[in-house]
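> structure, please.
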Amino acid sequence: MTSLLIVTDAWYPQTNGVVHSLDAVGKELERRGYSVQYLTPERFWTVPMPTYPEIRLSLAPIGAVRDIISRMAPDHIHIATEGPLGLQAKFYCLEKGLAYTTSYHTRFPQYVSARVPVPTEWSYAYLRWFHSGAAATLVPTPSIVAELAEHHFENLRIWSRGVDTARFFPGPKSHFHDLPGPHLLYVGRVAVEKNVEAFLRLGTEGTKIVVGDGPQLPELRQAFPDAVFLGKNHGDELAALYRSADTFVFPSKTDTFGNVVIEALASGVPVAAYPVAGPLDILTDPLAGALDDDLDAAVARALTLPRDGARRHAERFTWAAAAEQFRSALVPVAEQQDRAA
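So this is what the prediction gives:
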């Protein structure tokens, strides 16, 4: 059985697109006969990330990652994140001459600059160095490929995302009956880089509903008392909230993809977003959503779109297809040694 080790600094109990994507693709590969293991912060002491305590940074002793990988002896290694575990894994692979792949999930230059006055090129320099040794760097959309190529990243390959259409599907509204319509929904982290405030400042009539948690939640709750903040939701309850919305609003300008966008589409809910990387790549069918630099205008158009158009477009995004893209980029760990020989 072919074995794959995925090294990731992002893992449960975090709830985000990185964790969900790695988990979903791992399960899909296991169905294809792979043995998939994860090297995650669960094995080590962790500390909260400054300004973002929900994310825990691993305090892995020097050599711990090396020893674990050596014992596992996987056929393939994928380094998913650029944090402490990913860094140790990279050093080990370089030391031993092992081939590996990486993935680019998060636009950290934009995330960092939204919090502290650090030039984005400094962050890009680190990320470019981190991914430079990989046989391939997996990137979710063509827009992000183009962006990274402008910053001189190499060996870029597309790895798209999928959606569970059995969980997220159209149906009758079960929520929000007591709230003025239309019902505008946001799902995701409540943090400054997600631009949730732009959603809450919309002039569109109706009710703005926020599902999610994050460091900006107390501030926005106080600033926008007319909005409805439901906190974190998962599973069938989250699916029911999607189905009950009239339009899904995705205000982020920093995401690389936006898994929540295709979850909304699968639920039959048209999407309104800015014309930026992620939405630009997903909302290629005008019946699925509306893109506009004026988010109110995008919402107005999205509210006129048919729900079946959103669902049909979502069915193009499958985890089976995403897993095949991921699998096709993998390289045997011995490939680098063979080239050196």
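> all contacts plus neighbour counts: C-alpha atoms, from now on.
Will do.
> residue ranges for the strands of the stretch 101-250 of the chain, please.
101-103, 136-139, 156-158, 183-187, 207-211, 228-231, 247-250 (DSSP state E, counting those that start in this stretch).
> single out the most deeply packed of those.
strand 247-250 (a mean of 30; mean count of other C-alpha atoms under 10 Å).
> just checking, what packs against that strand?
Judged by 3 or more C-alpha pairs under 8 Å, 6 or more residues apart in numbering; DSSP states H and E, strand 247-250 is in contact with strand 183-187, helix 259-266, strand 271-273, helix 295-302.
> another one to check against the first:
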Amino acid sequence: MRLLIATDAWRPQVNGVVRSLEHMAEEAPRFGAEVVFLTPERFRSFPMPTYPEIRLSLVGRGAVSRILDEVKPTHVHIATEGPIGLATRLACARQERAFTTSYHTRFPEYVAARTAIPEAWSYRALRRFHRGARAMMVSTPSLERELSGRGFRNIMRWTRGVDTALFRPRNERVLDMAAPVFLYVGRVAVEKNLEAFLGLDLPGTKVVVGDGPARAALEGKYPEARFLGTLSGEDLARVYASADVFVFPSLTDTFGIVLIEALASGLPIAAFPVTGPLDVVGSSGCGVLKADLREAALEALAIPKDRCRAYGETFTWQESARQFFSNIETAHAAC
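Modelled structure (predicted):
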């Protein structure tokens, strides 16, 4: 298999889409696959309005058609619904190439949070985008049920994994702060519902790792919280291992790789009972999911770290890659 993956999300962005795709490329040889990426690095781009950290590529169907002719992939996967994803979809349709897609991000909710565009309009556009795919991959059963109810078809499951050698419990605590430490990791943006966490009356210290367009305003509004900016690798892993509870206030994430990074680090989860936490935490006993996030955070303090670690170890990138490449082969075999 020579797989071309078209994605608008790419380095230097730090998010679950980028991490997932990078791990698929690392695992590809194990499954007899070679991965070639079509990313914003190939094109001129401009910053996305209201979210300059994300750049939108200036790309058309013709440019992608030429790249397809050059790369000669046996399979094509479109990971995002941005300019590169759309151009690749159009090029595949023109060349009568089969392709698969994946649904990573709740763009309708994100767009509605920033503009007056109704969610229904965005979902209509997304249905059209994914309709031509041989399969659309989603990360959880809850998301599959929700999107099926919205008229999406040909859905296949693709779970996520975690590097359990990097994200693990550690004896050292690099956070010299009042305990207990309640941690959030992710984008600092309006759609992440961070104020639901930062506004809680909790003992100890609230810590935010990540960056985004809402950071300056939130730092000013919540001076008692500690904002550490974007961290990665060992620096990020040591912070996870130094915290006591991972608080996930998002109502819109489709999975939340940070959830399983936290679990692998021995952290219990406090979150709302919504898609993502419901699927990842479920009935594992490794988190508290409640409409009252403060109660969830306080109750999560009693959950044993070794239980969380053991559960976190069940999410592997090898299994994620097995599902991913199997889905692509199965979908293309049906052509």
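> TM-score of the superposed pair?
TM-score for the superposed chains, counting by TM-score structural alignment, normalised by the length of the second structure: 0.97, backed by 335 aligned residues with a C-alpha RMSD of 1.4 Å.
> columns distance to T207 of the first structure on top of the helices and strands packed on strand 247-250 of the first structure, output as CSV?
Converted to CSV, these look like this (distance: least, C-alpha to C-alpha, whole Å):
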stretch, distance to T207 of the first structure
strand 183-187, 5
helix 259-266, 17
strand 271-273, 15
helix 295-302, 13
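> which one of those lies nearest to T8 of the first structure?
helix 259-266 (18.2 Å; C-alpha to C-alpha).
> give me the mean distance between that closest one and the second structure.
In the superposition against the second structure, helix 259-266 of the first structure averages 0.4 Å from its aligned positions (mean C-alpha distance after the TM-score superposition for the first structure).
> gap between that helix and the chain center?
Offset of helix 259-266 of the first structure from its chain centre (C-alpha atoms, centre = their mean, to the nearest Å): 12 Å.
> output the residue interval of the second structure matched by it.
Under TM-score structural alignment, helix 259-266 of the first structure corresponds to residues 257-264 of the second structure.
> give me the residues contacting stretch 131-151 of the second structure.
98-104, 123, 127, 130, 152-160, 254-255, 275-276, 278-279, 327-328, 331-332, 334-335 (C-alpha atoms under 8 Å, 6 or more residues apart in numbering).
> those residues, buried ones only, as a ChimeraX selection?
Typed into ChimeraX, the line below selects the buried ones among the contacts of stretch 131-151 of the second structure, using 16 or more other C-alpha atoms under 10 Å:
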select :98,99,100,101,102,103,104,123,130,152,153,155,156,157,158,159,160,254,255,275,276,278,279,327,328,331,332
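> in helices, which of the contacts of stretch 131-151 of the second structure fall?
123, 127, 130, 278-279, 327-328, 331-332 (DSSP state H).
> tell me the two of the residues you listed that are most distant?
Farthest pair in these, by C-alpha to C-alpha: L278 and H332, 31.2 Å.
> and the strands of the stretch 101-250 of the first structure as CSV, adding distance to E147 of the first structure?
Below are the strands of the stretch 101-250 of the first structure laid out as CSV (distance: least, C-alpha to C-alpha, whole Å):
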stretch, distance to E147 of the first structure
strand 101-103, 15
strand 136-139, 10
strand 156-158, 11
strand 183-187, 26
strand 207-211, 30
strand 228-231, 33
strand 247-250, 20
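> which one, of the ones you listed, ends up nearest to Q337 of the first structure?
strand 101-103 (14.8 Å).
> give me the element R327 of the first structure is part of.
In the assignment (DSSP states H and E), R327 of the first structure maps to helix 319-329.
> so what does that helix touch, helix or strand wise?
By 3+ C-alpha pairs under 8 Å, 6+ apart, helix 319-329 of the first structure packs against helix 17-31, strand 136-139.
> let me have the ones you listed in JSON lines, extended by distance to P41 of the first structure.
Formatted as JSON lines, these follow (distance: least, C-alpha to C-alpha, whole Å):
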{"stretch": "helix 17-31", "distance to P41 of the first structure": "12"}
{"stretch": "strand 136-139", "distance to P41 of the first structure": "22"}
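> quick one: closest of the ones you listed to P172 of the first structure.
Of those, nearest to P172 of the first structure by C-alpha to C-alpha is helix 17-31, at 26.4 Å.
> now do that closest one against helix 319-329, angle only.
80 degrees (axes from the mean of the first three to the mean of the last three C-alpha atoms, to 10 degrees).
> which is the next helix or strand following helix 17-31 of the first structure?
strand 35-39.
> after superposition, how close is that next one to the second structure?
Mean for strand 35-39 of the first structure is 0.6 Å (mean C-alpha distance after the TM-score superposition for the first structure).
> what is the burial count for R307 of the second structure?
By the criterion of other C-alpha atoms under 10 Å, R307 of the second structure has 17 neighbours.
> that one matches what in the first structure?
So, by TM-score structural alignment, R307 of the second structure is matched to G309.
> now swap in T115 of the second structure and tell me
Per TM-score structural alignment, T115 of the second structure is aligned with V116.
> could you check how far that match is from T254 of the first structure?
Relative to T254 of the first structure, V116 of the first structure is positioned 15 Å away (C-alpha to C-alpha, to the nearest Å).
> looking at these two, which is more packed in?
T254 (20 against 9).
> isn't the more buried one up against P109?
No - under the criterion of C-alpha atoms under 8 Å, T254 of the first structure is not in contact with P109, lying 9.3 Å apart.
> touching, Y104 of the first structure and A80? I think so.
Yes - with contacts counted by C-alpha under 8 Å, Y104 of the first structure reaches A80, the gap being 7.2 Å.
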